[in-house]
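Participant: Below is the structure, and that's it, no one-letter string:
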């Protein structure tokens, strides 16, 4: 995760951004699981600046939580307008600890985009500078080995760490 954070700190130095992000991606252990009944072998945020981490707020603190540290996520379907910004979630960690938290349901920068992106009705991706940057706007989406997961549709997700096959 340190390399993902280092890539963000490089700002406009695309060579350094790509170097740090490639280092981070090479070190990742695939984390498979199931969501709403469908299985996947790996998952990652569709915005490459984040990778395989859950961006959330818990106890008033903003954190990145690697998927590999999560056992399960439980969250209701959105029912209020505020759920389009903050999705309540219960997290069970691999060590058995449970925490209530809030997920960001849309990407940073979406507040000044089109209505469809601001209201999480769609997701759009923009290639960034360098070879490894893809920025997303609109509803948060995870890429998986078996299709995309939009966070507003996710009600139950379980994870299990897998051995890194060197890919």
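Facilitator: Okay, I see it. Predicted, not measured: the structure shown is a model, and the values here were computed from it.
Participant: Only C-alpha atoms from now on, for both contacts and neighbour counts.
Facilitator: Noted.
Participant: helices or strands next to the helix of greatest length in the chain in the packing?
Facilitator: Among all segments of the chain classified by DSSP state H, the helix with the greatest residue count is helix 14-27. Helix 14-27 sits against helix 2-9, with contacts defined as 3 or more C-alpha pairs under 8 Å, 6 or more residues apart in numbering; DSSP states H and E.
Participant: just the angle between the helix it packs on and helix 14-27, please?
Facilitator: For helix 2-9 and helix 14-27, the angle between their directions (axes from the mean of the first three to the mean of the last three C-alpha atoms, to 10 degrees) works out to 160 degrees.
Participant: Just confirm residue 143 contacts residue 47, I think it does.
Facilitator: No - the criterion here is C-alpha atoms under 8 Å, and residue 143 misses it with residue 47 at 9.2 Å.
Participant: Comparison target below:
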């Protein structure tokens, strides 16, 4: 996946926030998101003009493990994400997907299905059946199943879709 320059800025933002430099992290995140373009698409019959992770630290990209390596992938680099959905216990932790890239290539990948920090949460959250919000030093962040939001007031649970198409 080719990297957009704003992804590097977002990575710097995450590093700054993790190091306790929340003001710097927020400034870099705002800079990265300003440079990121909107990615329209559809899921089923629902069309949208942009998509983003509900975790404000990630915004217009998602986490993936491709060829054994973790990374952030901008939605703008992808044309399609297909999955059979969760079929066994592993899939509620690491959802297997097929990514179709703008370059014309495709890649098998795993998407983390839950946000970190769920260890002391309810079983619904631990099993990725719910998403809840918690406050910490970096602001309010989700725990439980990963969610993507769109401008069409549509929240997409990562375990609830089978075919996401991006323009």
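Facilitator: Perfect, thanks for sending it. The structure presented is a predicted model; accordingly, all values stated were derived computationally and were not measured.
Participant: TM between them?
Facilitator: Both chains were compared after superposition, and using TM-score structural alignment, normalised by the length of the first structure their TM-score is 0.89; 158 aligned residues with a C-alpha RMSD of 1.4 Å.
Participant: Specify which residue of residue 143 and residue 47 of the first structure has the higher count of neighbours.
Facilitator: residue 47 (22 against 18; other C-alpha atoms under 10 Å).
Participant: Aligned counterpart of residue 151 of the second structure in the first structure, please.
Facilitator: Taking TM-score structural alignment for the superposition, residue 151 of the second structure sits opposite residue 145 in the first structure.
Participant: what ranges do the strands span in the second structure?
Facilitator: Shown for the second structure, the strands assigned by DSSP state E span residues 41-43, 46-48, 51-53, 61-66, 69-74, 78-82, 94-101, 106-112, 114-115, 131-136, 139-145, 147-150, 155-157, 163-166.
Participant: Let's have the ones you listed in TSV, adding distance to residue 5 of the second structure.
Facilitator: Formatted as TSV, the entries for the strands of the second structure read as follows, by distance: least, C-alpha to C-alpha, whole Å:
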stretch	distance to residue 5 of the second structure
strand 41-43	22
strand 46-48	24
strand 51-53	18
strand 61-66	13
strand 69-74	11
strand 78-82	16
strand 94-101	17
strand 106-112	22
strand 114-115	25
strand 131-136	28
strand 139-145	25
strand 147-150	22
strand 155-157	27
strand 163-166	20
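Participant: Among those, which comes closest to residue 11 of the second structure?
Facilitator: With respect to residue 11 of the second structure, and counting by C-alpha to C-alpha, the nearest of the strands of the second structure is strand 69-74 at 8.6 Å.
Participant: Which stretch of the first structure lines up against the closest one?
Facilitator: For strand 69-74 of the second structure, the aligned range in the first structure is residues 61-66, judged by TM-score structural alignment.
Participant: The matching stretch vs the second structure, average offset?
Facilitator: Comparison of stretch 61-66 of the first structure with the second structure after fitting gives an average deviation of 0.9 Å (mean C-alpha distance after the TM-score superposition for the first structure).
Participant: Could you pull out the buried residues of that stretch?
Facilitator: Residues of stretch 61-66 of the first structure classed as buried by neighbour count (16 or more other C-alpha atoms under 10 Å): residue 66.
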